[in-house]
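[1] Got a predicted structure here, sequence first:
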Amino acid sequence: MRQLRHGLRTFGALLATLGTLALALSAVAQDAEPAPDARPVHVAPLTGPIGPATAAFVTGAIEEAEREARALVIEMDTPGGLVDAMREINLAILSSEVPVIVYVAPQGARATSAGAYILYASHLAAMAPGTTVGAATPVEFGPASEPPELPADTPAEPAEPAPSDEAAPAEGDAAPAEEPAPSSAQAMRNKVVNDSVAQIRALAELRGRNADWAERAVREGVSLTAEQAVDMNVADLVAPSLQALLEAADGRNVTLVEGRELVLALAGAEVERVEPGFALELLQVITNPNIAFLLINIGFIGLLASFYNGLEPVTLIAGLICLIVGFYALNTLPVNYAGAALIVLGLGLLIAELFVASAGVLAISGLAIFALGAVMLVDTEIDALQIDWRLIAGMTAALGALTFAAVSYGLAAQVRKPVSGRESLTGMEGDVLEWDGAEGFVHVDGERWHAVSKDALAAGDRIKVTGIEGLTLTVKKL
């Protein structure tokens, strides 16, 4: 009996040990299972031309997503923009710790020029129906007008046999002319285009996308619709809405920085939109070339008004602030320094008109040079980054009107009759008090004056002052 009880106790202890071990293994297994990611998906807009403000916003959105989100979706609709800003965005995408999905949306949107490079850099490229991608030729140069170069693998034409000695040109005959070397402009174009091709091909090879079509987009400026882009392995998928995009992207495998593989888990994720703050919105406003151009002109007018009023401080400080902000904005844009020099020259001629009597020649020349410089100021063919011709015309007309008003005021001041001092006596009338021969004393403007005259005068005669020299008036008889 005692042995039976001992065996039962041993069996019970064994069961307790096994139960404890089972619970421990269960807890370890639960800890090993990854907890579902409760972080949201951030969505950031990228619309309009790509400039410094856009680059700052997108890079900031990527940094925020790395801290708070499981992925970042960039909703893009852009005609392109500055190369430096585009490269800053691409560097941020390539080094991102979270997946960056570029979604060309809404319907009718486009990812052209710099936008095509950003699409190629993304971890997942998506497009809404009715959108387009391509036309990635550097816009400062445009597509080549000459026939495109043959690919490297194109078979060369068979070489003709070398001519025999009998067919050699006679001595004294002109040798065949060598092909002229490319011009400096063409050489620069080739340099920029080849650099752009290398960059977009590198992005295509990194993401496993169509590198040959990417090169054509740069060299020939070709474009694709959303469906064509997916068929040609330029984009990964077509999605009619953001939710459809998240559902379609769920379960896809992407490669992050340093080759880390990640399976996207985006279905049913909460969506949080990221908007630019006040500082970025202000930066985007002042880096608009039209606003920058307007600020510089307002600053110039403010300085002129301050100098005219004896360095009046309010207009002086306001003018300096406008000039500083305007020049800062222009520093972020592709400025043509020849255009900037023409603007300065034109303004200088307008100032010279105020001091030199040129019958308007300096003013007209200055206005024409100013307008030409304004047209040349921003060196790009992207419409959204060019100065509006209506603003140029308006500012030219405004400066012309101000110059005309200043010159007219100066001329009027020269012919205006003095209203105080001795010069104001010219033209006044008075009476002769005493007279002897060619001189005497007269009463003018309530005062007694010594006077001379060629007329025969006598006390009581009415006279008019025709001039003054020192303290002596020249008068004539009325």
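    Here it is on my side, so go on. Residues are numbered from 1 along each chain as shown.

[2] okay, CA-based contacts and neighbour counts for the rest of this
    Will do.

[3] what's the spacing between the residue nearest the centre of the chain and residue 369?
    Taking Cα atoms, centre = their mean, the centroid of the chain lies closest to residue 333, which sits 4.6 Å from it. As defined by Cα to Cα, to the nearest Å, residue 333 lies at a distance of 21 Å from residue 369.

[4] also this one, for the comparison:
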Amino acid sequence: MLKWWIPLAVAGSVVGTAAPEPAQVGLIRINGAIGPATANYVARAIDAAAEQHDQCLIIELDTPGGLLESTKDIVQTFYASKVPVVVYVSPSGASAGSAGVFITLAADIAAMAPNTVIGAAHPVAFGLGGGADSSNDVMRKKMENYTSSFIESIADKRHRNVEWAKSAVLQSVATTAQKALKANVIDLIAEDVPNLLKQLDGRTAGGRTLQTANAKIVDIPMSPGERVFQLIWRPEVMFLLLLIAMYGIIGELSSPGAILPGVVGAIAVILLLFMSATLPVNVAGLALIGLAIALFVIDVFTPTHGVLTAGGVVSFFLGALMLFNRAAPGFALSLAWIIPATVITATFFIFVVGKGIRAQFTPVRAGTETMIGKRVIALSLTDSRGGQVFFEGERWNAVSKTPIEPGQSGEVTGRNGLTLNVKPTT
């Protein structure tokens, strides 16, 4: 009888055993310039994928480039990752330019969709920061040597084509997905993410064998804070903050006591200082904008028939044009922002600030100040004990240290309530 129970017990144990959870992979999408917000997003996504025990993290990438410091942060995050990282240049028509080359080569597995491009990582395209001029031969050579060594170390670590990687930096070489695969720049070409998962299945990456054939895809979206910072870390936003700071502070100086313009301007200045630590700003551009402000203000005090204002307009335009001229692709300031800002700024200084400053120097047109120096006629003997004078069609009580005979003229020197202080006309 016991023999009948053995198969039943085995069957019961099989039925009672829970089916293993299906494998899953994390997925994030980066579309646009690489900046600090992108680096934070990638780091958080890698941590999330590790906590979820994902087979790997797939990064769909389409970027024209970005900031060098942010690129370095992402590469270092890849190296320290506990989960394999797959960079997938996608969709068709996408590119991994400049910073995207470093990021793609640094991944555990590099993949591209058909009809995509990778390359052109010359350091001139990077935002170098710190006020260095990319046209300077010495600085350019230093950056070329540094970025060439950087990408060489990445390619060597990931066993990719080192010579091609160096040529992408030194000669701005770019190539298609098919040629990149043949040149050992990438590991595979996939039509889409499902096809990518099939090709990843069974591959070894990050010290593990991937099981992705039927893996569940879990999107890891940007957090609200990361989205906000992604929007803020733009040259357009920094340029707007510069204008707000300028308008606010100058507006407060031209109209003391308004308070709000000064507060808004001060906040904008603090945000500008915070952003300038990461976004590359040309000092010469800032100097030209400062010169433009000075010319606008001077023209208010010493009218030159528009000569200084015209110079200020030209200076502001050139300064705005140069402000981010060394920035990475995707971080340049377009004429669509510069031209309207120049017109608005010139208008602001000519009309708003000009009227505010002139108002401070306009003579008072009401009160005692308007009476001083005006002529009076004595109607009676007017001395220190008092008297009466005729002033602008009215009788006024008046006192004078020097007596004024009736019919004599005098002038107002002050007023005390309803009594005028007068003196004889000399």
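    Looks like it arrived, so ask away. Just so it is clear, the structure is predicted and the values come from calculations on it, not from any experiment.

[5] For the residue lying closest to the residue nearest to the centre of the first structure once chain neighbours are set aside, grab the count of nearby residues.
    In space, and not counting its chain neighbours, residue 333 of the first structure is closest to residue 378: 7.1 Å by Cα to Cα, 6 or more residues apart in numbering. Residue 378 of the first structure: 22 surrounding residues under other Cα atoms under 10 Å.

[6] Residue 378 of the first structure maps to what in the second structure?
    By TM-score structural alignment, residue 378 of the first structure lines up with residue 324 in the second structure.

[7] need the contact list for its match.
    The neighbours of residue 324 of the second structure, taking Cα atoms under 8 Å, 6 or more residues apart in numbering as the test, are 235, 280, 281, 282, 285, 331, 332, 333.

[8] can you pull out the helices in the stretch 101-250 of the first structure?
    114-121, 184-207, 211-219, 226-231, 242-249 (DSSP state H, counting those that start in this stretch).

[9] which of those is buried the deepest?
    helix 114-121 (a mean of 27; mean count of other Cα atoms under 10 Å).

[10] Superposed on the second structure, what's the mean shift for that one?
    On superposition with the second structure, the mean distance recorded for helix 114-121 of the first structure (mean Cα distance after the TM-score superposition for the first structure) is 0.7 Å.

[11] quick one: that helix to helix 211-219, angle?
    Here the directions of helix 114-121 of the first structure and helix 211-219 differ by 160 degrees (axes from the mean of the first three to the mean of the last three Cα atoms, to 10 degrees).

[12] okay, helix 114-121 of the first structure sits on what stretch of the second structure?
    So helix 114-121 of the first structure sits over residues 99-106 in the second structure, by TM-score structural alignment.

[13] Stretch 215-223 of the first structure too?
    The aligned range for stretch 215-223 of the first structure is 166-174, by TM-score structural alignment.

[14] which outside residues touch that stretch?
    117-123, 144, 147-149, 151-152, 164.

[15] What's the end-to-end length of it?
    Stretch 166-174 of the second structure end-to-end distance (Cα to Cα) = 11 Å.

[16] And for stretch 375-383 of the first structure?
    12 Å.

[17] With stretch 277-286 of the second structure instead?
    Length of stretch 277-286 of the second structure, first residue to last, Cα to Cα: 15 Å.

[18] again, but for stretch 294-310 of the second structure
    Stretch 294-310 of the second structure: ends 12 Å apart by Cα to Cα.

[19] got a list of contacts for that stretch?
    311, 312, 346, 349, 350, 353, 354, 357, 358.

[20] and if you look at stretch 50-60 of the first structure?
    44, 46, 78, 80-82, 85-86, 88-89, 92, 114, 276, 280-281, 283-284, 287, 332-333.
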